[in-house]
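Q: here you go, sequence then predicted model.
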Amino acid sequence: MTRPYRSVLYIPAANQRAMEKAQTLPTDAIIFDLEDAVAPDAKIAARDGLAAALGNDYGQGAKIVRINGMGSEWGKGDALACAQAWSGKADAVLIPKVDSAADLDAVAALIPDLPLWAMMETPLGMLNAAEIAAHPRLLGMVMGTNDLAKELNSRFRADRLPMQAGLGLCLLAAKAYGKVIVDGVFNAFKDEEGLRAECEQGRDMGFDGKTLIHPAQLAIANQVFAPTEADVDLARRQIDAFEAATAEGKGVAVVDGKIVENLHVETARKTLDRAQAIAAMGQ
């Protein structure tokens, strides 16, 4: 079964209370953030305290550490801590502002045994999305829509029209190379209707899940990015109908008045696999 990434919650690595609370939250993954969420004068202390936090039980959720950029004064130290103090505790390392595959190479050289994730948040990163997604150590991509909006000097729109080119390029790259890709954050954490609409848009586009900034956003993301009962029922009926048709020497089946071909069955199997993986997490 493929691990789900419906909900990916940012937690400041300097906030011990938040990291403790996160042990009880129904999130598919946690990003322990050493970058944007930690003030410069707190970064070393946050790094030093993260090893103990990563040793705690977070259930079956993935533990991802976002380090500082390699061009900063903290980046190399963060990477070395990933390779040493956090070895066997973190599941992956997230690299900010990835512009090209060379940025991944620089971190991979320091961290030999952890999967890499890339923050996609710069115009150059959008243009180089394919070479980034093709990197052999890369497991997933995270859209950094706040930083991208800043770089584009775009205005906020509920339909995210200014984001569509960048989101689309990264989605195509991730799907082409079989990598996980999660959508950017929704900043108005008290706006449940707005969050649901953006989650639905992201799910329709093909994202695997959404990054979140507050635990109150978890329930909606987990619901939207999970197969519904109707999705699971349809998937099972499509598989059964196609297998019955195949046994009769036919190449297609019909379910609910619609043609079902092998490509639909492949999608149906992925839907069942996703539902089973979510059920296995008990969330």
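A: In hand now; what should we look at? Numbers count the residues shown, from 1 in each chain.

Q: switch to C-alpha atoms for all contacts and neighbour counts from now on
A: Noted.

Q: ok, which stretches of this protein are helices?
A: 16-21, 43-54, 75-83, 101-108, 123-127, 129-133, 145-152, 164-176, 192-205, 218-224, 229-247, 262-281 (DSSP state H).

Q: okay, those helices, which one's buried deepest?
A: By mean neighbour count, with neighbours taken as mean count of other Cα atoms under 10 Å, helix 129-133 ranks first of the helices of the chain at a mean of 24.

Q: give me the residues contacting that one.
A: Helix 129-133 is contacted from outside by 100-101, 104, 118, 120, 125, 138, 140-141, 169-170, 172-174, 177, 179, using Cα atoms under 8 Å, 6 or more residues apart in numbering.

Q: and if we set it to 7 Å?
A: S100, A101, L169, C170, A173, A174, Y177, K179 (Cα atoms under 7 Å, 6 or more residues apart in numbering).

Q: as TSV, these with distance to M163 would be great.
A: Listed next are the contacts of helix 129-133 as TSV, based on distance: Cα to Cα, whole Å:
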residue	distance to M163
S100	19
A101	22
L169	10
C170	11
A173	16
A174	16
Y177	22
K179	20
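
Q: and here's the other structure:
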Amino acid sequence: MIDSGKEDLQQEIELPYRLGGLLYTPALNETIAQKIIEHRIPCLTSLVFCLEDSIMDHALDEAENRLRCTLQKISESGNNSLPLLFVRVRTPNQLRRLHREFGSLANLLTGYVFPKFDTTNAADYLDLLAEINAASSHKVYGMPILESRAIADSRTRGKELTNLRQELMAMKNCILNVRVGGNDFCNLFGLRRSFRQNIYEIGVVRDILIDIVNQFSDVFVVSGPVWEYFGASEDERWEPGLRRELELDRLNGFIGKTVIHPSQLPVVYESMKPSQADYEDACNILGWRSEMLGVAKSRDTGRMNEVKCHKNWARKIKILGDIYGAKAEAFGDVK
């Protein structure tokens, strides 16, 4: 007999990893509903309807109306095989009003994205998230985006991140993951990477990202920054740069990525797959059988596995392999 409680818990543990590439689309997009319903976007696992930076201020009312029409169309389709859907709002007040106006349409949403999340608005967003969940028939998740000046500035970053961690820990069961605004950080310093470069080559931004991982990744899944280059062809010159940045994302503790064009999704989806060697080692570590030894060779005898040192890594790899499958590459190398 299947223990439904354990199954539900496992699904909740896996959910932050299922976002994969989180595709952003402006809420004004008039064609996105049909594309979602007809599964016309390959490798689409999650999507955000954006009401923030992608919408000009004077077009906000129209964008909200369009979003309601989009959700209504998706609801009327009766399609139960949907990606995880989110709305990126501008302020807590807008979130409160929209969630109320959505009514039953809010049941289509996995949650909301909180932009420019810092200590000036964290309590308002999180208190509201608690209120929404208290009145909701299903769990509603929040995803804060860390991208403000107080986090970018090395003089205030440490205190800011520590305070934000305390705020998020109080609501950790409703925080799906922590996201970072790579382009916002770059903009604060007047910087931009080319398609040949990756964000870790921008030293001042790399330091911010690493501090965020240091502060949050022991409890939360932290998602990688957006890659702003895209194209329709498989041999486009931007792909090697994205693959390299995804490799460095994983190496530094980020899982998943913000995506701004459907052509990026297959690359991100493939990057979510651990190597077969990693997956097998992860399974062996989590199912450790020796009562005496805490160290052993990997299955292909090419490296050492140590149960005490590698268990946290193994848990992540096992989850990713179970969701996305594994690929036949040695020790997580990217080709």
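A: It's in. As the structure is a computational prediction, the values presented were derived from the model and not from experiment.

Q: just put the helices of the first structure in TSV and tack on distance to P4 of the first structure.
A: Shown next, in TSV, are those (distance: least, Cα to Cα, whole Å):
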stretch	distance to P4 of the first structure
helix 16-21	21
helix 43-54	20
helix 75-83	23
helix 101-108	23
helix 123-127	24
helix 129-133	19
helix 145-152	21
helix 164-176	15
helix 192-205	13
helix 218-224	10
helix 229-247	16
helix 262-281	6
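
Q: counterpart of C50 of the second structure over in the first structure?
A: Using TM-score structural alignment as the criterion, the counterpart of C50 of the second structure in the first structure is D33.

Q: need the contact list for its match.
A: By Cα under 7 Å, 6+ apart, the neighbours of D33 of the first structure are Y10, I11, P12, A13, V65, R66, I67.

Q: which of those count as buried?
A: In those, burial by neighbour count holds for Y10, I11, P12, A13, V65, R66, I67, counting by 16 or more other Cα atoms under 10 Å.

Q: quick check: the residue of the first structure sitting at the aligned position of N187 of the second structure vs I213 of the first structure, distance?
A: If you follow N187 of the second structure across to the first structure using TM-score structural alignment, you land on K150. In this view, K150 of the first structure and I213 of the first structure are 18 Å apart by Cα to Cα, to the nearest Å.

Q: about what we covered before: and the match of N187 of the second structure, how far from V180 of the first structure?
A: Relative to V180 of the first structure, and taking Cα to Cα, K150 of the first structure is found at 24 Å.

Q: what's the answer for C199 of the first structure, then?
A: When C199 of the first structure is compared with V180 of the first structure (using Cα to Cα), they lie 16 Å apart.

Q: wait, what's in contact with the spatially most central residue of the second structure?
A: In the second structure, the C-alpha nearest the mean C-alpha coordinate belongs to S223, at 4.3 Å (Cα atoms, centre = their mean). Applying Cα under 7 Å, 6+ apart, one finds that S223 of the second structure lies in contact with V178, R179, V180, F254, I255, G256, K257.

Q: the third one: what's it in contact with?
A: If you count contacts by Cα under 7 Å, 6+ apart, V180 of the second structure has them with I145, L146, E147, S223, G224, P225.

Q: show me what the third one lines up with in the first structure.
A: This means E147 of the second structure. Per TM-score structural alignment, E147 of the second structure is aligned with E121.

Q: right, and that match touches A149 too?
A: No. Between E121 of the first structure and A149 there is no contact under Cα atoms under 7 Å: 8.4 Å.

Q: one step back: closest to D256 of the first structure out of the helices of the first structure?
A: Closest of the helices of the first structure to D256 of the first structure is helix 229-247, at 9.1 Å (criterion: Cα to Cα).

Q: now do that closest one against helix 262-281, angle only.
A: For helix 229-247 of the first structure against helix 262-281, the angle by axes from the mean of the first three to the mean of the last three Cα atoms, to 10 degrees is 130 degrees.

Q: and the contacts of helix 229-247 of the first structure?
A: Helix 229-247 of the first structure is contacted from outside by G251, V252, A253, V255, V260, V265, A268, R269, T271, L272, using Cα under 7 Å, 6+ apart.

Q: could I get the contacts of S223 of the second structure as a markdown table with distance to E101 of the second structure?
A: Shown next, in a markdown table, are those (distance: Cα to Cα, whole Å):
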| residue | distance to E101 of the second structure |
| --- | --- |
| V178 | 26 |
| R179 | 26 |
| V180 | 29 |
| F254 | 35 |
| I255 | 33 |
| G256 | 31 |
| K257 | 30 |
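
Q: hmm, which of those residues are the buried ones?
A: V178, R179, V180, F254, I255, G256, K257.

Q: which residue in the second structure aligns with L171 of the first structure?
A: Using TM-score structural alignment, L171 of the first structure sits opposite V213 in the second structure.
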